[in-house]
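K.L.:
What shape does this take:
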Amino acid sequence: MDIRCPCCHSTFGLEHVTEDEALREMMALLADLPREVSRPLVAYVGLFRGKTRATAYERQLRLAREALELAGDVSLVGAALSETVEAIRGKRDNGEDTRPLRNHNYLKRVVESLGARGVGAVQSGAMVEREAAPQRPAKGVMRALQAMERGRQS
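P.N.:
Next up is the predicted model:
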């Protein structure tokens, strides 16, 4: 099965994606998270990327796990990730700081600030309401990855 990159429009086989263990784990991690957390998490991990080099999949996975472990409330982490990404991108757009992130210190402060304001508890209630509504099936890409993995194990 071929996939087309949404950025550069090149095509590659789905089996290439499943070859890297860290990438498979990252895709599974993202698939298990609510959209309000997975999208800002991907953007946040991208803030660690330098201008000339891609970030290794192992490092991306480690960064994602570390970010998610900053608070027990996933919705709080999602809100903090969104706020952090917006703030850092705003600074970069203004030319203030274009260096890649090196640690989670900024995110830690945002998590603490939002936690003190009780943002996570408010968002958790909204997420419970959404979870009560019928959910769409799992992402098609994850299904294909899992099917390929089962086929390779047979």
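
K.L.:
going forward, measure contacts and count neighbours with C-alpha atoms only.
P.N.:
Noted.

K.L.:
Just the strands from the chain, written as ranges.
P.N.:
Assigned by DSSP state E, the strands in the chain fall at 2-4, 11-13.

K.L.:
what would those strands look like in TSV with distance to E86?
P.N.:
Output for the strands of the chain, formatted as TSV (distance: least, C-alpha to C-alpha, whole Å):
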stretch	distance to E86
strand 2-4	28
strand 11-13	31
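
K.L.:
Of all those strands, which one is nearest V37?
P.N.:
Closest of the strands of the chain to V37 is strand 2-4, at 24.2 Å (criterion: C-alpha to C-alpha).

K.L.:
Quick one: list the elements packing against that closest one.
P.N.:
Strand 2-4 sits against strand 11-13, with contacts defined as 3 or more C-alpha pairs under 8 Å, 6 or more residues apart in numbering; DSSP states H and E.

K.L.:
out of the strands of the chain, nearest to M148?
P.N.:
Closest among those, using C-alpha to C-alpha: strand 11-13, at 11.5 Å.

K.L.:
Could I get the full set of helices for the protein?
P.N.:
14-18, 21-32, 35-46, 57-68, 74-93, 105-117, 119-132, 140-153 (DSSP state H).

K.L.:
closest one to R4 among the ones you listed?
P.N.:
Of the helices of the chain, nearest to R4 by C-alpha to C-alpha is helix 14-18, at 9.7 Å.

K.L.:
list the helices and strands that closest one packs on?
P.N.:
In terms of contacts (3+ C-alpha pairs under 8 Å, 6+ apart), helix 14-18 is packed against helix 21-32, helix 140-153.

K.L.:
The structure of the following sequence is requested for comparison with the preceding one:
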Amino acid sequence: MRVQCPCCGEQFPLEAGFLDDEGKRLAAQFADIEPRLGRAILGYLRLFSPAKRGLRTTRAIKLVEELMTAINAGTVTRDARTAEAKPASPAMWTAGIDQMLAQRERLSLPLDNHHYLRAVVFGIANDPALAAKVHQSDPKKVRSRMTAQQLHQEQIGRINSDVLLGILSKEDGEGRIAALLGAEA
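P.N.:
Below you'll find the predicted structure:
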């Protein structure tokens, strides 16, 4: 299967992006991330890409690890020097990334670290009205309204993607799908 790069328009085999171990490792990082947050992170990684060359996969892996550590902490500080922390949901981080992507022309690129994003998310978390607005559009709330059949279809799609990416063997994927369908009955 050939896919087209959304950035440059070049076509390439889908498997080519995941042939090396680092590509697989990067793809595996996104497996458990909520899709909306995952798409935001992919756009955010572009902000770290040097102008004359692409972002190294090893650097992308490190950036995603650092970012997911911050997101999974459940809180955000304005910067490393302050101890004041605010609760910050993944939806707030997604909104912060979206805000940065919308104003990318005003940013000094490429970014070196996550400090500016942390300040943006802290601003969202510090404003009760803005935080409430972000939570109203939280994909987890939408997900809770999905039917059981829609959830199973989504899970089967993820399993099939993992098989395609080589994260799971074909047999493991078929076993997981069978177990999922068996639990459904």
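
K.L.:
circling back: for the strands of structure 1, give me CSV that also has mean neighbour count.
P.N.:
Shown next, in CSV, are the strands of structure 1 (neighbours: other C-alpha atoms under 10 Å):
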stretch, mean neighbour count
strand 2-4, 12
strand 11-13, 12
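
K.L.:
Select, out of these, the one closest to E69 of structure 1.
P.N.:
With C-alpha to C-alpha, the closest approach to E69 of structure 1 among the strands of structure 1 belongs to strand 2-4: 31.6 Å.

K.L.:
and stretch 61-68 of structure 1, which stretch of structure 2?
P.N.:
Aligned by TM-score structural alignment, stretch 61-68 of structure 1 corresponds to residues 61-68 of structure 2.

K.L.:
What are the buried residues along that stretch?
P.N.:
Across stretch 61-68 of structure 2, burial judged by 16 or more other C-alpha atoms under 10 Å covers 61, 63-64, 67-68.

K.L.:
In stretch 127-146 of structure 2, which residues are buried?
P.N.:
Of the residues in stretch 127-146 of structure 2, those buried (16+ other C-alpha under 10 Å) are 131, 134-135, 138-139.

K.L.:
Among the residues you listed, find me the one that's closest to V3 of structure 2.
P.N.:
Ranked by distance to V3 of structure 2 (C-alpha to C-alpha), these are led by P139 at 26.8 Å.

K.L.:
Now do the same contact list for that closest one.
P.N.:
By C-alpha atoms under 8 Å, 6 or more residues apart in numbering, P139 of structure 2 lies in contact with 36, 91.

K.L.:
just H135 of structure 2 next, same as before
P.N.:
Counting by C-alpha under 8 Å, 6+ apart, H135 of structure 2 has contacts 91-92.

K.L.:
What lines up with it in structure 1?
P.N.:
In structure 1, H135 of structure 2 lines up with V122, judged by TM-score structural alignment.

K.L.:
how about the helices and strands packed on helix 14-18 of structure 1, which one is nearest S10 of structure 1?
P.N.:
helix 140-153 (17.1 Å).

K.L.:
by how many degrees do the closest one and helix 21-32 diverge?
P.N.:
If you take axes from the mean of the first three to the mean of the last three C-alpha atoms, to 10 degrees, helix 140-153 of structure 1 sits at 140 degrees to helix 21-32.

K.L.:
returning to what we had before: which one of the strands of structure 1 lies nearest to E21 of structure 1?
P.N.:
Comparison of those against E21 of structure 1 by C-alpha to C-alpha identifies strand 11-13 as nearest, at 16.0 Å.

K.L.:
So what touches stretch 141-149 of structure 2?
P.N.:
By C-alpha under 8 Å, 6+ apart, no surrounding residue is in contact with stretch 141-149 of structure 2.

K.L.:
same question, stretch 64-77 of structure 1
P.N.:
Under the contact criterion C-alpha under 8 Å, 6+ apart, stretch 64-77 of structure 1 has outside partners 36-37, 41-42, 45, 104, 107-108, 111, 114-115, 119-121, 123-124, 127.

K.L.:
returning to what we had before: same list (the helices and strands packed on helix 14-18 of structure 1) but as CSV, adding mean neighbour count and distance to A133 of structure 1.
P.N.:
Formatted as CSV, these follow (neighbours: other C-alpha atoms under 10 Å; distance: least, C-alpha to C-alpha, whole Å):
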stretch, mean neighbour count, distance to A133 of structure 1
helix 21-32, 16, 17
helix 140-153, 13, 20
